[in-house]
Each structure stands twice: as C-alpha cells, then as structure tokens.
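J.: When you get a sec, could you give me coordinates for this:
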Amino acid sequence: MLEHAALLNGEGTLPALLRHRAQERGGQVALREKVQGVWRGRTWAEYYRDARRTALGLMKLGLERGDRIVIAAEDVPEWFYADLGAQMLGVQVVGIYPTNPWAEVLYIAGHCQARVAITGDQEQTDKVLEALQQGNGLPHLQHIFCVDMKGMRRYEPGRPHAFAHLMALGDQLAQEDALAEQRLDRSIDSLVPDDVNILVYTSGTTGPPKGAMLTHRNFIFAAYSYASARGMVSQRFESVCYLPLCHVAERGYSTVLHLLMGGCVNFAESVDTVSANIREIAPTFFLGVPRIWEKLQQHFEFRMKDSGRLQRWLYRKGMQQGRVLSDRRAEHGRLVRLGDRLAFGMWWLLLFRNMQRHMGLNRTHTRMCGGASVSPETLKFFDIIGLPVGQGYGLTEVGGLAFVQQPGRPFVPGSCGPAMPGVQWRLGSDGEIFVRSPGVFRGYLFDDKGTRDILSEDGWLATGDIVEQRAGDEIAVVDRKKAIIITSGGKNIAPSEIENALKDSPFVREAIVVGDGRHFLGGLIQIDYDTVGRWATEQGLQYTTFKSLTLMQEVVALIQGVVDEVNARFARVENIRKFVLLEKELDHDDGELTATQKVRRGLIDKKFARELQLIYGKS
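T.: Have a look, this model is predicted:
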C-alpha cells in the first residue's frame, strides 16, 4: 500500500490499486449484488479478472490510450469492470446519467468522441440508437455492448452485443496472442498519476454540460484526504452503491475509496429499494443525498404517529432530552460531562439503538450528506439519535470534496467544515472561494476558453461559489455567484438560504426564489406530494392528482403558513411577498432539472413564464 504522504499527493493509479487489492486480499468479497433475492458476492480476484477481460476485449477492438468510452447504465458490477478495464489501457471513461434523455446522450457521446458505448439495458441502448439516427449521429461510435439484453431479440444483429461478448473477445485475444496479457501488464505499469482517466460532464445549470477532465491523482488525493479528515483510514469500509456512478461523489466513494480502503461495495437493487437494502446490509459508510436523509426521518416519524400511546410518549421525551444533549455536544464536539454521557447511554438503550437498527445505520462509523444543502432540522434529528451526518463542500473540478466537517470539533451552524489535508484556499474580494490542491482537475475537454476562465496558470480554481468564513478556518456556502439576485432597489440577495428554509418544511419539496430586477421577491413552490397528500387525507380532503392537490385552497393556505413562518426569520427585503404552487413536479426529462436534480435557473423565465406573470403581472 502506498504511504500516507504519497496518497495525500495523489500518487498511484486506479488500475494499479485494483491489482494490489487482488494480490493482497484476492479471496475476500469486494462486490455484492442481489440476484433473485439472494445477495451474492464477488471477490477482489474476480473483480480484477473481469476488469482485465474487459480491457483485453477493448484491446481486441483496437482501442488505445487516449480513446474514450461512455457508460450509460444503472449501478451494476459491470460498470466497475468497464470503468477499470478501460483505464488499464489508458482509455478515458465517461459516465452518462441513466435519466438523461437521448438528446443529452447524443451531446455527451458526440462531444467526447466516444468509440464504444456500454449500456445497462434496453432503455439505455434505445437512447444510444436514437442518438445514432439524429443528424450526423455519432460518427466515432463503433460498438455498443449491453449488460442486460432482455427485450432485444429482434434488434439488428451485433447492434448491440451483450457485455459478456466483450469479455469473451478478451478471452479470445488472450488465447490467440500469448503476449496480450503481458502488453496489458505493461500498459498498467505505464500509467502515471497525471493521466486523465475519467471525464465527468457537469450538470449544466447555466449552459451546455462541460467535460471535466480528471486524473488518477485528482481522485486518489480527494478520496484519501477525505478519509484522513474523517478518521476513516483504519476503519472497515462497507457501503451501499445507489447514486449514479457517473457522478463524481459516487465514483469517488464506491470506486476510489473502496480501492484505497478495501472492504465491500453492495449494489442497491434500485433507488426505490435503498432504505430496505440499507437495513439488509447495515453498511459502515453511507453517503446520502438530502432526499434520502429526509425520507429516513419522515418514514420514522410517520411510523411513530401510528404507534401506541406509550411509544409516542417515549419518542417525544427521548427526542426532547436528546436535543438538549445534542446542543451540548455541539459546543465541544463531544459530551464532556459524565452525567450527559450517562443520560445519552440510557436513551440509547431505551430508544436510539432501536431507531438506528430500524434504519440500518447502527454499524455506520461515517455518514455523509452530499449533492445539495439539507435541512438543519434533518441533520439535528440524526445527531440527536447518535448518528451525526457530516457535510462538506466541493465540486466536480476538485475531484469531489475540498472541505468537510470533522469529528470531535465544535459544531458551527451552516458550516462545511475546514479544508481537508492538502487543500489551499483563499477568498476573493466578492467572497468567491478559490481552491488549489492535487485534486484540481486538468480542464474542460475541447474548451480552452472555459478552462482559462476557471483555472489560473498557477493552479488556482475559481469555484464560482460565494462563501463566508466561520470559526477561523471553516466556511459556509452562501450561494452560487451567478444565482445571486439583485432587486430593482439594488439589494443583493442569496436565494438558496431562503429556499433551504422553505424546504425545512416537510410539505415543501422544491422552492425557487425569483426577483432579479424586480421590486420584491416571489416564490415558485413545489409541494411534497407524499406529505401534503397525507395531510390532506387526515383533513378529510379528497384529491386525485398532483395538480388537483395543489389547486385546493386548503393546501395554498397550508403553504402560506410555511411562507409566513420563513418570512419572519428574514429581513423584510428578503421576504417572499407572493408565491405560486407549481401544478406539476419538476422533471429532468422536461428540462427543468439537471441530472443531479438541480434547478436549471437559466431557464426559469422561459419555463415558468405563466407563473411569473401571476406573481408580477405583465411586464
């Protein structure tokens, strides 16, 4: 294993780490997936073997260093084999979100000039085939290999082939050419940390996605620095893989951190079964997006409402006492008084232990929330029951993370923690944060201007995020620089803080604050269909669809109460004077959200012209 200092400098490559793991612990389970209701494991030796078979298959097809492939699939072991197998040859890997429509598949696969596409199933394959038929199609794409061939018997022969066929090509090459295996070994040995191995296309909230070029050094540094900051280096690593692997976060943890720490990655059956799979696996590490943490909390709270009187009393009492202990823990980073530790121990035995087990998080040593900001009350809930959830700050262009909350430090509200080991940072005159570290990317593919706009010659990355410095060495994100609203009166307002306050309510799923160049702030609010629907049922209100629910005056009054409560917490100029309930849920396919479920702010005026007219009248 590489030394601590070397890993903090991002030394090594991912294929070399995989080979090391296979040699070191070949018989131990590395990957696990559910097959016909039974969890089945694959060892590190099998992981390495099938990645090599994939690499040899790509070699037989003529792929060389610097070529690119795209992977459009749900999370499956074959994702890992294709990812690491391609990297063994120096081939760069581009992930595509399974939710991306064919038009985005066409843009990404065409822009990166991919030669091979790996697809997960018929749906993903159809998107690639549709892209091939549009205009000039995908002139560089030569082969498609699909993991699950169900439903494709009548497709054109050879388009696509099964993924197993790609590995069979590798087996064939190994049999035909006695030197193929040696050439593959030399290829792995020739890789260097600064080789570009992965391209991550940014979500494109303000324009077309850009292909961020990331290196082995970027990923290894970011993952190991995170593990060091969180005290995970000597801990057992077992995770549940369910977020898209094309995203820098899931790639950084389920692929890179896994290679660094060993342990096992378990593939969730689907996003809808994550909660059940967590309970089955009881992971030691868990990365959750805000929606997952919110659902875990809401599910338990709804369950308690349906329980007996004694259970409800015990839950209320435990959460009240736990909140007091949580506040004291926040002051010092731990419970200092013996009496507080004993009190928490008692409530852990009576209540919190069973809550942790019910969620499947009782074995976790590290919990992380990523992707977007999360309600402070949700974080408080988990801290109360002894499952503090860490937050951080980062972006694709720094390999994932640059700042993270660290255990044992006093809690600073709204903070993303201090910089991770090896990360330098400074603030610009307007509060924009600049970062320099071995995790900073190489630039954008085929976009020299975009690269120069964000990356200086001496390695400083302009993040485009406005932050505040807190507690000396910690930061709190204010908003994206481009998202700042300037009212007609010249007031600069960060909408995300108001939006997050609105989303603290279980009745609000999404909130968009508007008002740039206007006299006052308005709000576009999407209700949470599940919680508002449950509330309506409890009130004896009848509804049939999402739209019919939003049109009820009782629901409008409910959300007005949420808005009034939030307005009371902000200055008058930051108050939402008028809002409109969206009559449909925001959707990626309709262009309202990015693949990472962020609102495309650049399209607000176009997409919500009718709603804006209701708020501000005709312009």
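
J.: make it CA atoms for all contacts and neighbour counts henceforth
T.: Noted.

J.: how about Val233, secondary structure?
T.: coil (DSSP: H, G, I helix; E, B strand; the rest coil).

J.: run this one through as well so I can compare:
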Amino acid sequence: MSTNPMDFCTSQLDGEVILRRNKKEKFEDPLTIHELMIETATKFPDLIALGTRKQNDWETVTYIEYYELCRKAAKSLLKLGLERFHGVGILGESCFEWFIINIASIFAGGISVAIYPKNSFQVCRFIAENSRANIFMVEDDWQLQKIFKVQSHLTHLKAIVQYKDKITKKSPNIYSWDEFIDLGVTISDEILDRSIDAQKPNQCCMLIYTMGTTGSPKAVMISHDNITWTVRAVLQSLPFTHPPDNPEILVSYLPLFLIPAQIFEVWLPISIAASVFIAEPEAMKVQESLLKILRQVRPTSFCGIPEVWQGLQEKLNTDQMASTILKRNIFIWAKKVGLRRSLNPDAE
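T.: Model (predicted):
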C-alpha cells in the first residue's frame, strides 16, 4: 500500500506524522523529550546539570534535581489548566527558569512557545492566539504589561506567571515563580505520568516563530523526534565526551528562542549529561561579561556565532597591540599552539 506524501507532514498542533527511517542510520528507536531526559537523570543523577549565577557564587542542580524540578513545574502547569497541545508562551531572556519552563511545558503535554523578548504587544497577541496559549510565563513587569494590553483578546489564556522580580500589582490569575512552583502539590504523579505516556515522538512539542519576515511571524512546528534525532545526528559528527569519561562543561549564552541555541545549550547537553552554566543576558552584548564566565567556567566546548568570534578576535588584536613585545610574542605563540591543538586534538 502506497503512502500519501502528506502523511509525512502536518499543520495541526495535535497532528502526527510518519517518521522517515533510514536503515543505514545507527540510531535506535525514536525518542520523546521525556525519554531523552529520564535516561540521563537515571544514569547520572548526581552530575551537575545546570549552574546559574547567584550574587558572587554559582548555584547548581544535579540531573535528578533538574528532572524533578521539571516535573514539579509540569504539575503546576496542569493545575493552572494547561490543555493538551495548547501553548505555554515563554517571554523573556534566557535564564534558569527558562530551562525549567521549556521542558515542563512539554512534560505536561503542552507546546513550548519561545518568544523573542523584544516583540511588541501586537506580535505577542498574534503568537498567543496562533499557539492557543493557555499560560504565559513572563520575565518581568515590562513583559507582563505587554500581555495585560491584549489579555482581553486572548480567549485561551488562563494564567500568567512572572518568573523574575516582584509583581508590582497583584491581579487574579497572576502568579510569582515561588507561588507557581508550589501550585502543583495536589497533582499526583499518576496524572502527570498519564500526560507523559500519551506523548509520541512524531507529535509537535514546540513552536519556534520566525523574525524579520513580512507580515505576522510564521510558526515552525518542532516534534519530539525533530529534537532528539537532530541531537543524535550532531553527536555522530562532533567529538563530545560522555560520562564516565570527562563530562563536558558548556556555557549557555545564546538566546533560547532560537532552535540552534536550544539544540546546543538545552537538548544536546541533556543527551551527554553535560554541565551547562548559564550566562547573564548581557553576555551577548557586553563582551567582558562573556569573557568573564568563560574564564570562570572553562568550558570544554564552546558554540560560537560569527559576531562573537569577530568580537573576540578584535579584543585579542587590541590587547596584543597594547602589550609589550614579549607579551605580543606570547600571544602569537599561544594562538599557534591553540590552532594546532584544535586541528589535531589527539596530538601530544
């Protein structure tokens, strides 16, 4: 029996697609996001998963704590009335809470909807309606005010959570992060597990919206398999290490509303039990902020983009020109050694 080509794609949030299978691939069966995460949390429960800056020190959570936090947040989303295949809008800069909300939205059977923080309230309204968002997670009062302006038009919206800073004016169905995270205490593990068990790799779990296009943003539907297959494909091409051998240490600084950033800073680290240290939001703009965290964390791998590499090169050139002849020669020697090592990592 022939397969209809249209069965390989869908534009319905609750739709399912046929997964293309290549017999030459070494991959095992398709995975859901939950399967990807619980495998790592079970194998490496005590390894550091996330680190976030708190005053002058790093606060970390292990993989089992990371997993349990995502489950706890997922229960709270269900308590607030999140429906299957309805959106959870995440409006704010990348941070520790962003990681938790993103995964919890999927665990709870919803759709994680990453939103560009600088979007206008009109664009936020379109995305909320387009994704049928039941819940909006906003970073601060500035983002909260955007949703307030269009709240009366959002027929699916049930609650808003401000996950950073103090809420300036309390209103019904507005929650702080602390209030939100404790809401799901009455939701049993069995209820959450039913939601998780109903999920399939060929179903949508995330919406990524385009920027800079004419007209309204266009939604790109991302399935569980889109993420987990891509992660496994990347791992076949790049020489990341896995526990128990030298776990990877990574830095998250790219904006997570972009899917490449999520692959390299959220999903790939989970698959290899890497430790991810989250930079401050200004790291992309303030070069010193990024350099500071790189010096502190000393990542084993670094995902750079052209603007970052260019900025680092300009800073190196400036520092080199301002140095003594001896330091300049050390700069030149160090760059040659670094290049040689990068081209041949196994060299002594």
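
J.: What does the TM-score come to for these two?
T.: The TM-score (TM-score structural alignment, normalised by the length of structure 2) is 0.83; 315 aligned residues with a CA RMSD of 2.5 Å.

J.: Glu248 of structure 2: how many residues sit nearby?
T.: Residues lying near Glu248 of structure 2 (other CA atoms under 10 Å) number 18.

J.: how about the nearest residue to it, chain neighbours excluded?
T.: Excluding its sequence neighbours, the residue lying closest to Glu248 of structure 2 (CA to CA, 6 or more residues apart in numbering) is Ala274, at 4.7 Å.

J.: if I line the two up, what does that neighbour land on in structure 1?
T.: Aligned by TM-score structural alignment, Ala274 of structure 2 pairs with Gly263 of structure 1.

J.: Then Val123 of structure 2?
T.: Aligned by TM-score structural alignment, Val123 of structure 2 pairs with Glu104 of structure 1.

J.: quick one, strands of structure 2?
T.: Shown for structure 2, the strands assigned by DSSP state E span residues 48-54, 57-62, 87-91, 111-115, 135-138, 159-162, 174-176, 204-209, 219-223, 249-252, 275-278.

J.: Turn these into JSON lines, including mean neighbour count and distance to Ser237 of structure 2.
T.: Output for those, formatted as JSON lines (neighbours: other CA atoms under 10 Å; distance: least, CA to CA, whole Å):
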{"stretch": "strand 48-54", "mean neighbour count": "20", "distance to Ser237 of structure 2": "23"}
{"stretch": "strand 57-62", "mean neighbour count": "15", "distance to Ser237 of structure 2": "27"}
{"stretch": "strand 87-91", "mean neighbour count": "29", "distance to Ser237 of structure 2": "31"}
{"stretch": "strand 111-115", "mean neighbour count": "27", "distance to Ser237 of structure 2": "27"}
{"stretch": "strand 135-138", "mean neighbour count": "26", "distance to Ser237 of structure 2": "35"}
{"stretch": "strand 159-162", "mean neighbour count": "23", "distance to Ser237 of structure 2": "39"}
{"stretch": "strand 174-176", "mean neighbour count": "19", "distance to Ser237 of structure 2": "42"}
{"stretch": "strand 204-209", "mean neighbour count": "26", "distance to Ser237 of structure 2": "25"}
{"stretch": "strand 219-223", "mean neighbour count": "18", "distance to Ser237 of structure 2": "22"}
{"stretch": "strand 249-252", "mean neighbour count": "24", "distance to Ser237 of structure 2": "18"}
{"stretch": "strand 275-278", "mean neighbour count": "24", "distance to Ser237 of structure 2": "20"}
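
J.: among those strands, which is nearest Thr324 of structure 2?
T.: strand 249-252 (31.8 Å; CA to CA).

J.: What is the closest one packed up against?
T.: On a contact count with 3 or more CA pairs under 8 Å, 6 or more residues apart in numbering; DSSP states H and E, strand 249-252 of structure 2 meets strand 275-278, helix 287-297.

J.: if we go to 6 Å?
T.: strand 275-278 (3 or more CA pairs under 6 Å, 6 or more residues apart in numbering; DSSP states H and E).

J.: ok, the match of Ala274 of structure 2 touching Ser239?
T.: No: counting by CA atoms under 6 Å, Gly263 of structure 1 does not reach Ser239; the two are 8.6 Å apart.

J.: and the gap between the match of Ala274 of structure 2 and Glu78 of structure 1?
T.: 18 Å (CA to CA, to the nearest Å).

J.: Same question for Gly318 of structure 1.
T.: 45 Å.

J.: Who has more neighbours out of those two?
T.: Ranked by neighbour count (other CA under 10 Å), Gly318 of structure 1 and Glu78 place Glu78 first, with 23 against 20.

J.: Return the residue of structure 2 aligned against that one.
T.: Checking TM-score structural alignment: Glu78 of structure 1 goes with Glu97.
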